[in-house]
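> okay, predicted coordinates and the sequence, questions at the end:
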Amino acid sequence: MSNQNGLNRRVFLTGASALSVTGFPAHAQAQAAFPTRPISLIVPFAAGGSTDIVARLVGQKMGELLGQSVVIENRAGAGGNLGSTAVARAAPDGYTILMGTISTHALNPAILKTVTFDPVKDFTPISLLAIVPNVMVVHPDFPAKTVPEVIKLLKENPGKYAYASSGVGTPLHLSGELFKSLGGVSMNHVPYRGAGPALNDVVSGAVPIMFDNLPSSAQFIRTGQLRAIGVTTKARVSSFPDIPTIAEAGLTGYETYTWNALFGPANLPRPIVDKLNSVANAALTDANVKQRLNDVSAEIIGSTPEALGEHVKIEVAKWFPIAKASGAALE
């Protein structure tokens, strides 16, 4: 698989130390024994979505490797803000961790009317697990078939065409806004309450264009009910190698995707960070986990904590001005 933002894809496994804890303070002994009880993995979205799927796949395997259950807790609300805030305010002991996303750590800080956490200062990065590509799709009757043709059509007909997304302030909404910004074009945004109803309207022809997670659109593309213009990642995806990237097809610098990563509260002790990083990245090498993630076109990463920390800073810098310019706002 290709590199993304210089991330280290090698599994970062830390060896267990054989040092005696005799005479160590109680907190040091607790860290050495970690975990001694189940871990709560907070998913800040409803069950059944792509973030929940990744969490359950990776969490189950992590639990097997740790010898303690990793319990998935779905705490949906405010675009992921409720669950993220709960982890930011949790005790830094490793027993409450977060499945964070581009929404929780790059978009929400820009579009929430009340920001309840700092995406950099209030969390300890653990590992970037996977990247899920987005795709620009159109109804088969849409007259443009390539990125340059789409841009030309939109420039000749400003405001005539609309694009659908899964909701205001979502990565898919802002994928469209980035396309507009870099392409210098005008499109109306039609937000839906989820990808399902949006896809239905694009398939029916009610809305001609959509930016979607590739797994959601995959079957429609395969059956010819939708035509893919381009994937949004820097490199082509293995599940659809014939679909060009939007960047290579003519819109230089265009890149968006959805990502899933593990975070703990701020000031999580390094031995606990290393242990969680080790088992999370080891879980990604499990044959079943790899197959299931590949099935949904997810690109497996498995990073160091430092690489995830840098990734978040880059994403915040990239998306903050785009999110602000979009006018999206969440309570």
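Cool, got the structure. Numbers count the residues shown, from 1 in each chain.
> CA only for contacts and neighbour counts going forward, please
Noted.
> what's the following helix or strand after the strand ranked longest in the chain?
With secondary structure taken from DSSP state E, the chain has its longest strand at strand 123-138. Using DSSP states H and E, the next helix or strand after strand 123-138 towards the C-terminus is helix 147-156.
> what's the host helix or strand of residue 229 in contact with?
Per DSSP H and E, residue 229 falls inside strand 227-231. Here strand 227-231 makes contact (Cα atoms under 8 Å, 6 or more residues apart in numbering) with 133-140, 145-147, 214, 221, 237, 243-246, 249.
> next, the angle from that strand to strand 123-138.
With axes from the mean of the first three to the mean of the last three Cα atoms, to 10 degrees applied, the angle from strand 227-231 to strand 123-138 works out at 140 degrees.
> show me what counts as buried in strand 227-231.
Across strand 227-231, burial judged by 16 or more other Cα atoms under 10 Å covers 227-231.
> how about the longest helix seen in the chain: buried residues?
In the chain, taking DSSP state H as the definition, the longest helix is helix 305-326. By neighbour count on 16+ other Cα under 10 Å, the buried set for helix 305-326 is 305, 307-309, 311-312, 316, 319-320, 322-323, 326.
> re earlier: in ChimeraX, select just the buried ones from the contacts of strand 227-231.
Those of those that count as buried under 16+ other Cα under 10 Å are selected in ChimeraX with:
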select :133,134,135,136,137,138,139,140,145,146,147,214,221,237,243,244,245,246
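> name the element the residue nearest to the spatial centre of the chain belongs to?
Nearest to the mean C-alpha position of the chain, by Cα atoms, centre = their mean, lies residue 259 at 2.1 Å. Using DSSP H and E, residue 259 sits in strand 257-265.
> and the angle for that strand with strand 123-138?
Strand 257-265 and strand 123-138 are oriented at 160 degrees to each other (the same axes, to 10 degrees).
> give the buried residues for the next helix or strand after strand 257-265.
Next along the chain after strand 257-265, taking DSSP H and E as the criterion, comes helix 270-283. In terms of neighbour count (16+ other Cα under 10 Å), helix 270-283 has its buried residues at 272-283.
> spatially, which two of these are the most separated?
Largest separation among these by Cα to Cα: 272 and 283, giving 16.5 Å.
> all strands for the stretch 151-300 of the chain, in order.
In the stretch 151-300 of the chain, the strands defined using DSSP state E, counting those that start in this stretch lie at 162-165, 188-191, 209-213, 227-231, 257-265, 299-300.
> residue 47 and residue 74 touch, don't they?
Yes. Look at residue 47 against residue 74 with Cα atoms under 8 Å: they come within range, at 6.4 Å.
> put this beside the first:
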Amino acid sequence: MQAFKNTFRAATAALALIMAAPVSAQEYPSRPVRLICPYAAGGLTDILARTVAQELSRRLGQPVIVENRAGGGGIAGTDFAAKAAPDGYTLTLAGQGLASVNTSLYPHLPYDTLRDFKPLSQIAKFSLVLVGHPRRAPESVSDLIHLARKNPDALSYGSAGNASTAHLAMEMFKEHNGLSLLHVPFKGESAALMELVAGRIDSMFATVGGSLALIRSGKLRAIAIPDDARNPLLADVPTMREAGIEDFNVFGWFVVLAPANVPERVADRLGKEFMAIGSDPGFRKAMLERGMQAVGSSAAEAAQMIEKETGRWAALVKKTGIALD
């Protein structure tokens, strides 16, 4: 009799779990979600995080709270997110530096993007633009290549610092075209742009958002966009391909990640929401106003991009010896 009772209780408990499963699946999210921004408030990543959080909250029906965890160049916040519970209630926003480039720059990086995270979506991208002084050479891509080959290391270029997107982009441009240019790193893009305006460096790759006002005011010359298509904010500026340079495409990007082993049903729900956000007219307009472009890729596309970009930058870092300050 006791054995029967035990068997009956076990069967009842198992049935309860089975019946509860669909309810549980429908319950996500049942409480606020936090979106880790691995940088301090006020910067481009933080602005994007808050815009994404607002859109996601509207779709999930729960608050999505941005939590800034700055430190270690974004590594501390990213590592924190990697070690969070894989339940869909902690997400993080990461750019290509944190998600791809750091793998080659830090021998003891505490996280591995594709091992420790589940990519949910490439949510946005931003174009770079090759800029120069409006009254000095180079005036075009072909002009830059000609001058650099004629006088190796005579031309200088600026960047936001060693291993920044601007630095990596120009090093790849050098390798792609067999050039030798002098790198002058600064502490941030704004400082480099001011030196270019003053004529103390010759060119640089800048973000469209960071350089747009200077281009429109005539203080900088926009030379070319290293992307598949022209940027809508600089519609009269040719792409590198249009300028005669094939197979040179470099842009900045942001992905939304969840800790690895997040339940598939949760990842699928979030992935669908991010794809919807990427195509939302209001979100697209907000991104364009900040010099970015909305994407909203699938999870598979985001994972493929991270893997491809990680290999791409690893090869460049190894070949050129790029290192952090």
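Arrived safely. What you see is a predicted model; the values in this text were computed from it and never measured.
> now the TM-score, please.
Remark: TM-score between the superposed chains equals 0.90 [TM-score structural alignment, normalised by the length of the second structure]; 311 aligned residues with a Cα RMSD of 1.9 Å.
> ok so, going back, for residue 114 of the first structure, find the nearest of the strands of the stretch 151-300 of the first structure.
strand 257-265 (19.6 Å).
> just want the angle from that closest one to strand 209-213.
If you take the same axes, to 10 degrees, strand 257-265 of the first structure sits at 40 degrees to strand 209-213.
> which strands and helices lie in contact with strand 257-265 of the first structure?
If you count contacts as 3 or more Cα pairs under 8 Å, 6 or more residues apart in numbering; DSSP states H and E, strand 257-265 of the first structure packs onto helix 81-88, strand 96-101, helix 102, strand 123-138.
> so who does residue 205 of the second structure touch?
Listed by Cα under 8 Å, 6+ apart, the contact set of residue 205 of the second structure reads 128-131, 158-159, 166-167, 169-170.
> for residue 306 of the second structure, see how far away it is.
Distance from residue 205 of the second structure to residue 306 of the second structure, counting by Cα to Cα, to the nearest Å: 22 Å.
> cool, residue 27 of the second structure as well?
Using Cα to Cα, we find residue 27 of the second structure at a distance of 31 Å from residue 306 of the second structure.
> now do residue 165 of the second structure
15 Å.
> before we move on, what about residue 61 of the second structure?
30 Å.
> go on, residue 57 of the second structure?
For residue 57 of the second structure relative to residue 306 of the second structure (Cα to Cα), the value is 26 Å.
> repeat that for residue 125 of the second structure.
Taking Cα to Cα, one finds residue 125 of the second structure at 13 Å from residue 306 of the second structure.
> now do residue 279 of the second structure
For residue 279 of the second structure, the distance to residue 306 of the second structure equals 21 Å [Cα to Cα].
> same question for residue 262 of the second structure.
Separation of residue 262 of the second structure from residue 306 of the second structure (Cα to Cα): 18 Å.
> ok, residue 320 of the second structure next?
21 Å.
> again with residue 286 of the second structure
24 Å.
> for the helix of greatest length in the second structure, the distance to its chain's centre please.
Taking DSSP H as the criterion, the second structure has its longest helix at helix 2-27. Computed by Cα atoms, centre = their mean, to the nearest Å, the chain-centroid distance of helix 2-27 of the second structure equals 45 Å.
> and if you look at stretch 126-136 of the second structure?
Averaging C-alpha positions (Cα atoms, centre = their mean) puts stretch 126-136 of the second structure 21 Å from its chain's average.
> got it, and stretch 111-120 of the second structure?
With Cα atoms, centre = their mean, you get 14 Å for stretch 111-120 of the second structure.
> residues in the first structure aligned with that stretch?
Aligning stretch 111-120 of the second structure against the first structure (TM-score structural alignment) gives residues 117-126.
> what about that stretch, start to end distance?
This stretch, stretch 117-126 of the first structure, spans 18 Å end to end (Cα to Cα).
> list the buried residues in it.
117, 119-120, 122-126.
> go on, stretch 183-194 of the first structure?
Within stretch 183-194 of the first structure, the residues that qualify as buried are 183, 185-187, 189-192, counting by 16+ other Cα under 10 Å.
> okay, and that stretch goes to which residues in the second structure?
Stretch 183-194 of the first structure maps onto residues 177-188 of the second structure, going by TM-score structural alignment.
> what about residue 40 of the first structure, which SS state?
strand (DSSP: H, G, I helix; E, B strand; the rest coil).
> and it, what pairs with it in the second structure?
Using TM-score structural alignment, residue 40 of the first structure pairs with residue 34 in the second structure.
> give the aligned equivalent of residue 74 of the first structure in the second structure.
Under the alignment (TM-score structural alignment), residue 74 of the first structure maps onto residue 68 of the second structure.
> would you check how far apart the nearest residue to its match once chain neighbours are set aside and residue 53 of the second structure are?
Nearest residue to residue 68 of the second structure, sequence neighbours excluded (Cα to Cα, 6 or more residues apart in numbering): residue 37, at 4.8 Å. Look at residue 37 of the second structure and residue 53 of the second structure: by Cα to Cα, they are 11 Å apart.
> give the residues shared as contacts by the two.
Both residue 37 of the second structure and residue 53 are contacted by residue 66, under the criterion Cα under 8 Å, 6+ apart.
> tell me which of these two has more neighbours.
Neighbours per residue, other Cα atoms under 10 Å: of residue 37 of the second structure and residue 53, the larger number sits with residue 37, 26 against 19.
> separation between the more buried one and residue 164 of the second structure?
Distance, residue 37 of the second structure to residue 164 of the second structure, by Cα to Cα: 18 Å.
> and what of residue 247 of the second structure?
Distance, residue 247 of the second structure to residue 164 of the second structure, using Cα to Cα: 21 Å.
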